[in-house]
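Asker: Need coordinates for the following:
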Amino acid sequence: MDYTGSSREAQHLCVLVHGLWGNPNHLEVMAKSLREKHPEENLHILVAKRNSGSFTYDGIELGGERVCQEIEEEIEKLAKASQEIKRISLIGYSLGGLVARFCVGLLYSKGFFEKITPVNFATFATPHLGVRTPLRGWHNHIWNVLGARTLSASGRQLFTIDNFRETGKPLLEVLADPESIFIKGLALFERRTLYTNVVNDRSAVYYTTGISKSDPFTNLDKVKINYLKGYEDVVLDPQAPVEPIEPEETDSTGYGNIIRSSQTTIGRLPLFLAMIFFIPVGVVAFLINSGVQSLRSNRRIRLHERGLAGIQPSNYRVPLLITGMREAVEDVYENLNSAQDNEYLVVGTEEEAAQEEPADRPQSSRGQLKSNSSADDDHPEKPGPRHEAPTLALAPYQFQMVQALDNVGFRKYPVYIHKVRHSHAAIVVRVDKPSFDEGRVVLRHWLDEEFLL
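Answerer: Modelled structure (predicted):
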C-alpha cells in the first residue's frame, strides 16, 4: 500500500487496526487522509493485516497478540533499514479498538513504552463496554444468548459471557481493571480520543462506543443539536451536544397522529415484506456460516495455543494485573438478563443514586467529555439549559468499566451521521463513496484537532 510511506526520516509510527469481519481496505481512506496531512518523512503508517476477515472471530486476546507481533516486526524491519521509531500511536475501528487496547497492555508489560513514547490512542465506533443491550424484552434476551454464540471467541467476549483465563471475569472487565497492564499502558498516551455515533449504528450503539451510563440521543426530535464550529451537521459539541426544546403544539383532534401513523405504516411496507420473505433465509445462511467460521476459529485458536500458528503464546502471556485480582462479580454473566428487566434505572432509588456522577465532574448526559486537564482547558464548561437523560440499566461491572475508563480520560466526540443509515461504516469512510462523506468530516476533525504528531 503506497500510502504507508517508506522514508527513513519518520520517527513516529501510526498503527491502524480494523474491525470485525474487516480487512485493511476498510481503513484505506483513513490511511490516505493521514498521509495527506503528514508526509512520509514525518509519519510511518502500518495498517495491521493479520486479523483480516474470519480471523477476527478468534478473539480480542489472540488479535491483540497478532497486532503486537506485527508492530514489533515492523519496528525491527525499519531498524534494519536505519530508521528509528521513537513515537507510536494506535488507532482502532470498531472491534479493532478493543484489539488495540489489549495490544497496549502487552506492549506496556514488555517495557515497550520505556523506549518508545506513546502519543495518540483513538477509537472510532468501538464497543468499549461490550455489545450486550440493556433494553427490555424477549427479543433482546434471544439476541444476547444467540449473538454471543455466533462469533466464536470474539462473540463471547463482546457479549461478556466469557471467563477470561479463569479469572471469573469477562475479558472486557479485565481490560478496564484500574490495576491491569491495559489501563496502566493506556494512561501513558499523551492523548486518548474516541468518536461515537449517536444514531444509525447497527453494530455498536452510543452508550458502549461513547463509554456512557446514559443516552441523551434517544429522541432527537425533542432536543436541539449543537455542533462544533467548522464541523457542522456532523461533529457535536462534546460539552453540550444537545439541549431541550419546547414541545410543539399538537393536533388536539388526533387526526394528525392518525395520518402520520398511516404514512409511517405505508412507508414501512417494503421493510415488512423484506422481513417476511428474505430475513428467514438470511438468518439461516448467517447461522450456517457462523457455525462453520466458529469451527475454523476454534481450530486456529488450538493451533495458536500450541505455538503452531507463527506466534509463541508464551511471549505474550504476561501477568495482566499490577496487583492482585479483585473479587469476581458473582454470577453477573448468567444473571445479566435479570439485571436488564428495566431499560433505565428508576429515578430516586438508591441504585440510581449510586451511579450518579460526582458533582465536580461534567455530567455524562452533557456530551460524555471525561478527559485529562488539557482537554478540560480546550472545552470549558458552557452555561445554558441541560438535557438530562436517565441512567441505563447496565450491569454492575459495566458501571465499573465506565468509571475506570473515564478516570483514565478520553476526549469524547459524538458524531451525528444522518445522510446514510450505515453510520458504523460511514464514520471511517469504510468505502470510498459520496454517501459516506460525513465520515470525511469526522476524519478531518480528528486530524486537525486531535491527532498529535
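Asker: When you work out contacts or count neighbours from here on, use the C-alpha atoms and nothing else.
Answerer: Fine.
Asker: can you map out the strands along this protein?
Answerer: In the chain, the strands defined using DSSP state E lie at 12-17, 44-47, 87-93, 117-124, 191-197, 223-225, 242-244, 411-415.
Asker: next up, for comparison:
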Amino acid sequence: MASTTTSVGSVHLVVLVHGLWGNPGHLQFLSDSIRERFADENLHIFLPKSNSGNFTYDGIELGGERVTREIEEKLEELEKRGQNINRMSVIGYSLGGLVARYAIGLLYHKGIFERIQPVNFTTFATPHLGVRTPLTGTTNYIWNVLGPRTLSASGKQLFMVDKFRETGRPLLAVLADPEHVFIRALAQFRHRSLYANVINDKTVTYYTAAISETDPFADMEDLDFHYIDGYAPVVMKDGNPVSRKRRDSHALAPTWATSTSKILKRVPFATFLVLFLPLGVTGFLINSAIQSVRSTQRIRLHEAGKAGIDVGEYRIPLISDMRREVEDMYEEMNSGHGQEYLSGHNQDVESQSASSSQESFEKPKRAHSGFPTLALTSEQFAAIRALNEVGFKRFPVYIHKHRHTHAAIIRRRTGAAFEEGRVVAKHWLDFFEV
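Answerer: Down below sits the predicted model:
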C-alpha cells in the first residue's frame, strides 16, 4: 500500500522516498512504524512510486520532478476530499534523500511551503556528498572513473562529474549551494536529522551519509563508543559519538601486525579487479549499458515534455557560477576500498601519481575531532560547510548483526539480522514532531 488515509481535518502529510533500484516496499517498515506509533494522530503517509526500479537511473533532477509532481497530485486529491494539509515531513532513504532534497526545493519555489509548514526532514544512509571514493591511489582512481559510467545520469551525479544545466557545476554542488533554493527549502524545516551507518554499508559510506570530512570509524578497535541512553548499542550521540581509547606510547606506534592488516584490507579489491572484473562485471556492465540507453531515452522524452510532465513548470531559475544482482555487484565494487586522507594526516597513503588528473583537493583546517581529514574535493568541502550551516542532527548507527547495513538501517527486510533497524526507527520516531 502506497499511502494511509486519515479522517477529514487538519492533516500532516508524511512523504517517504525510496532509493536506488528501490520501490515503495523498501520503506514499508518505516511506514508501518509511523502508523503504529501515531495511530491517533491525523497523519497521511505517502510513498511516491514514479521512480521505482530502473527509473532511478534517470538522475536526481528528473527523479525530483517526478516526486514533486506526485506530491502535488496527492495534495490536490486530499484537498478535494476536504482534508486540510497544513504540515509536511519528508524522509529519504539512500538516493531518495537526494531526490527528496531536490523535490523540496521545487516545492519551496512553487510556494507550497507558504501554506504548508515543513516539519521534519530526515535521511537514512543518504550520500549527501556523492559516492566518489576519497582516495589517492590507483585502484581508487579506476573506481572513480568507472563508477559514473555504470548508472546513467544518476551515476554521473553521484560521482559529481556531471554539469548541471547552465551552472556548469555538479548537481550535488548546486543542491548544497546557499544561493540556490534547495538549501533555503531545507532551512524551512523545523527539524533536520540524518542517520549514517558507521561500518559495512557497501553502498553509502559513513563520511557522505554523515556529511563529514572525517571518518572516525576507520579503526573500530581504537574507539570507545558513546551511545544514546536507551538506544545502545545501536544509535550513537550526535556530536560526540566516539573517543579514542587511551593507550601508552608504545601502543601508538605502528606495528608489523597493524601495517600488515592495512595491506590485507586492500587485497579483496585488488583480487576483485584481477579475477572478477573480466567475468562477473561483464554482465553488470552489459546491463548497465542497456539501462543507460533506456534511461537516456526516458530523459529525452521527459525533456521534450512527452513523459506526462510539463518540464517548464519544474525548471526553476538557477544562478550560474560563471535489480538485486546489479545492486549487489555495485555494492561489492564500491565497498572494496579503504579511505585515505590529505597529505600530512596519514603515514600509509598510496602514491598520488595516479590521481594527478583528478579534481584538485582543497585542504581545510584539521578537523576539530582530531581524526584525519579525508581527501575530498573542493565542491565536497563546500557542501559540508553549507549543510553544516543549515544544521543537521547526526546519528551514527552501529549495526552489529548484519553485514548489509545499508538495508538493515531501515529494516528493509525481515529476519533477526535486521532487527536493529527497529532501534533506529524507535529513536527517530521518539523525536518526530507530529
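Asker: Apart from its chain neighbours, what residue comes closest to the residue nearest the centre of the second structure?
Answerer: Geometric centre of the second structure, nearest residue: residue 126, 1.4 Å, by Cα atoms, centre = their mean. Nearest non-adjacent residue to residue 126 of the second structure, counting by Cα to Cα, 6 or more residues apart in numbering: residue 94, 4.0 Å away.
Asker: and if you look at residue 21 of the second structure?
Answerer: Nearest one to residue 21 of the second structure, counting by Cα to Cα, 6+ apart, is residue 53 at 4.4 Å.
Asker: again with residue 398 of the second structure
Answerer: Using Cα to Cα, 6+ apart, the nearest residue to residue 398 of the second structure is residue 234, at 4.8 Å.
Asker: The one you found: neighbour count?
Answerer: 24 (other Cα atoms under 10 Å).
Asker: can you check the one 4 residues further on too?
Answerer: The burial metric for residue 238 of the second structure, expressed as a neighbour count using other Cα under 10 Å, is 18.
Asker: swap in residue 281 of the second structure?
Answerer: Look at residue 281 of the second structure: counted by other Cα under 10 Å, it has 17 neighbours.
Asker: and it, what pairs with it in the first structure?
Answerer: With TM-score structural alignment as the criterion, residue 281 of the second structure lines up with residue 283 in the first structure.
Asker: Could you report the separation of that match from residue 147 of the first structure?
Answerer: Plainly put, residue 283 of the first structure is 12 Å away from residue 147 of the first structure if you go by Cα to Cα, to the nearest Å.
Asker: Equivalent analysis for residue 351 of the first structure, please.
Answerer: Taking Cα to Cα, one finds residue 351 of the first structure at 28 Å from residue 147 of the first structure.
Asker: Kindly report the same for residue 306 of the first structure.
Answerer: Taken as Cα to Cα, the span from residue 306 of the first structure to residue 147 of the first structure is 28 Å.
Asker: neighbour-wise, which of those two wins?
Answerer: Between residue 306 of the first structure and residue 147, counting by other Cα under 10 Å, residue 147 is the more crowded of the two (20 against 13).
Asker: What sits closest to the more buried one if chain neighbours are left out?
Answerer: Among residues not flanking residue 147 of the first structure along the chain, residue 155 sits closest, at 6.8 Å (Cα to Cα, 6+ apart).
Asker: so where do the helices sit in the stretch 151-300 of the first structure?
Answerer: When assigned using DSSP state H, counting those that start in this stretch, the helices of the stretch 151-300 of the first structure occupy the ranges 152-158, 171-175, 181-186, 206-209, 255-267, 269-277, 279-305.
Asker: what's the most buried one of these?
Answerer: Of all these, helix 206-209 carries the top mean neighbour count, a mean of 26, counting by mean count of other Cα atoms under 10 Å.
Asker: once aligned to the second structure, how far is that helix on average?
Answerer: With mean Cα distance after the TM-score superposition for the first structure, helix 206-209 of the first structure departs from the second structure by a mean of 0.8 Å once superposed.
Asker: Count the neighbours of the spatially closest residue to residue 156 of the second structure that is not a sequence neighbour for me.
Answerer: The shortest distance from residue 156 of the second structure to any non-neighbouring residue, by Cα to Cα, 6+ apart, is to residue 148 (4.6 Å). Neighbour count of residue 148 of the second structure, defined by other Cα under 10 Å: 21.
Asker: hang on, residue 148 of the second structure packs against residue 162?
Answerer: No - using Cα atoms under 8 Å, residue 148 of the second structure makes no contact with residue 162, being 9.1 Å away.
Asker: what residues are shared contacts of the two?
Answerer: Counting by Cα atoms under 8 Å, 6 or more residues apart in numbering, the common neighbours of residue 148 of the second structure and residue 162 are residue 156.
Asker: corresponding residues in the second structure for stretch 64-80 of the first structure?
Answerer: With TM-score structural alignment as the criterion, stretch 64-80 of the first structure aligns to 64-80.
Asker: I'm done for today, thanks for sticking with me.
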